[in-house]
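Colleague: The amino acid sequence is not available; the structure is as follows:
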């Protein structure tokens, strides 16, 4: 097999959904930090969203599976802990996909701007934690529906 371009590998990785929030990709989430070839070995640097993220091992399996499915056999995954991941690394595409999916995207002020379901701005926090530690549980006072907010990190 001819070695693919770095751009091609990024394209392949850009199709891998996040295992916890499948409407966003690992690339759009911003956790894939670098792709390089060291000789024939494809080296992918990954920064977990936080050190205790339960999806980290599944993410690594998904990356390796994707690359092997595209014919790469020599793969090295590097865990890059510094700098620590931040929600600032999420693409605008990911933020829009979160909101369309019903999860309020992270905001600089640390609270959701509006309800992702109805767009109402009369909202209240129910719990600091949602279905995962990176999300909080909120409720809209306009439509009365609960929703999750992807916390700023």
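Modeller: Arrived safely, thanks for sending. Computed from a predicted structure; not experimentally measured.
Colleague: rest of the way, CA atoms for contacts and neighbours
Modeller: Fine.
Colleague: List the buried residues in stretch 58-76.
Modeller: 59, 60, 62, 63, 64, 66, 67, 72, 75 (16 or more other CA atoms under 10 Å).
Colleague: could those residues be laid out in JSON lines, adding secondary structure and distance to residue 81?
Modeller: Shown next, in JSON lines, are these (DSSP: H, G, I helix; E, B strand; the rest coil; distance: CA to CA, whole Å):
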{"residue": "59", "secondary structure": "helix", "distance to residue 81": "15"}
{"residue": "60", "secondary structure": "helix", "distance to residue 81": "15"}
{"residue": "62", "secondary structure": "helix", "distance to residue 81": "19"}
{"residue": "63", "secondary structure": "helix", "distance to residue 81": "18"}
{"residue": "64", "secondary structure": "helix", "distance to residue 81": "19"}
{"residue": "66", "secondary structure": "helix", "distance to residue 81": "23"}
{"residue": "67", "secondary structure": "helix", "distance to residue 81": "22"}
{"residue": "72", "secondary structure": "coil", "distance to residue 81": "25"}
{"residue": "75", "secondary structure": "strand", "distance to residue 81": "19"}
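Colleague: For residue 99, state which of those residues is nearest.
Modeller: residue 59 (22.3 Å; CA to CA).
Colleague: Is residue 99 in a helix, a strand, or coil?
Modeller: Counting by DSSP: H, G, I helix; E, B strand; the rest coil, the backbone at residue 99 sits in helix.
Colleague: secondary structure element for residue 33?
Modeller: Counting by DSSP states H and E, the element that carries residue 33 is strand 32-38.
Colleague: Buried residues in that strand, which are they?
Modeller: Applying 16+ other CA under 10 Å to strand 32-38 flags 32, 33, 35, 36, 37 as buried.
Colleague: okay, now the one to match up with it:
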């Protein structure tokens, strides 16, 4: 995939549920192609099936690319391969933590060949303590769970690893 000027515009679109990260940071921006007549085709993958933010992301992509001068913008939802938290950029993980959302741990390449790593706790993005507990499997959105830090007593979202 070649990065194009249209890709650069699409990559700036923020996630509507987590505005500190872009759709490129999250890895849901899959491909952007453009032709010499100003037509753009964008492929995006939802973080999970049925994600309600996809319609807003589609509208935001059309708006951003139209404002940038592209005459026709087509946004395609691509479901295969399914999105995984492995597609989060390191920048996304840093931005999420600074925003107060505990990012999922990065998986180890080749881990399918051996034991599955198990995380016993989630580090609090407020104070850094590992002394946390899951309060609810579902947080502010279905892709996050709600946790509470036992040290600083602050609640926080944890982006579920997929």
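Modeller: Ah, there it is. This is a predicted model, so every value here is computed, not measured.
Colleague: circling back to that earlier point, mean per-residue distance, the strand holding residue 33 of structure 1 to structure 2?
Modeller: Compared with structure 2 after fitting, strand 32-38 of structure 1 has a mean deviation of 1.6 Å; criterion: mean CA distance after the TM-score superposition for structure 1.
Colleague: which helices and strands sit right next to that strand?
Modeller: helix 6-13, strand 41-46 (3 or more CA pairs under 8 Å, 6 or more residues apart in numbering; DSSP states H and E).
Colleague: Just send the ones you listed back as JSON lines, with distance to residue 143 of structure 1 too.
Modeller: Output for these, formatted as JSON lines (distance: least, CA to CA, whole Å):
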{"stretch": "helix 6-13", "distance to residue 143 of structure 1": "37"}
{"stretch": "strand 41-46", "distance to residue 143 of structure 1": "39"}
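Colleague: Just send these back as JSON lines, with distance to residue 127 of structure 1 and mean neighbour count too.
Modeller: Output for those, formatted as JSON lines (distance: least, CA to CA, whole Å; neighbours: other CA atoms under 10 Å):
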{"stretch": "helix 6-13", "distance to residue 127 of structure 1": "34", "mean neighbour count": "15"}
{"stretch": "strand 41-46", "distance to residue 127 of structure 1": "30", "mean neighbour count": "20"}
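Colleague: So which of the ones you listed is nearest residue 108 of structure 1?
Modeller: Minimum separation from residue 108 of structure 1 across those (CA to CA) falls at strand 41-46, 23.8 Å.
Colleague: just checking, what packs against the closest one?
Modeller: With contacts taken as 3+ CA pairs under 8 Å, 6+ apart, strand 41-46 of structure 1 sits against strand 32-38, strand 75-79.
Colleague: Could you measure from the residue sitting furthest away from the middle of structure 2 over to residue 68 of structure 2?
Modeller: For structure 2, the largest distance from the centre (CA atoms, centre = their mean) belongs to residue 37, which lies 30.9 Å off. According to CA to CA, to the nearest Å, residue 37 of structure 2 stands 14 Å off from residue 68 of structure 2.
Colleague: measure stretch 51-60 of structure 1 end to end?
Modeller: 14 Å.
Colleague: And stretch 80-99 of structure 1, by the same measure?
Modeller: Start-to-end span of stretch 80-99 of structure 1 (CA to CA) is 28 Å.
Colleague: which residues of structure 2 does it align to?
Modeller: Under TM-score structural alignment, the counterpart of stretch 80-99 of structure 1 in structure 2 spans residues 78-97.
Colleague: From the rest of the structure, what touches that stretch?
Modeller: Applying CA atoms under 8 Å, 6 or more residues apart in numbering, the contact partners of stretch 78-97 of structure 2 are 20-21, 25-28, 43-49, 102-104, 106-107, 125, 160-162.
Colleague: Would you write out the PyMOL command that picks the buried residues out of these?
Modeller: Command for PyMOL that selects the buried part of these, burial taken from 16+ other CA under 10 Å:
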select buried, resi 21+25+26+27+28+43+44+45+46+47+102+103+104+125+160
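Colleague: Helices - which of the contacts of stretch 78-97 of structure 2 land there?
Modeller: Taking DSSP state H, the ones among the contacts of stretch 78-97 of structure 2 that sit in helices are 25, 26.
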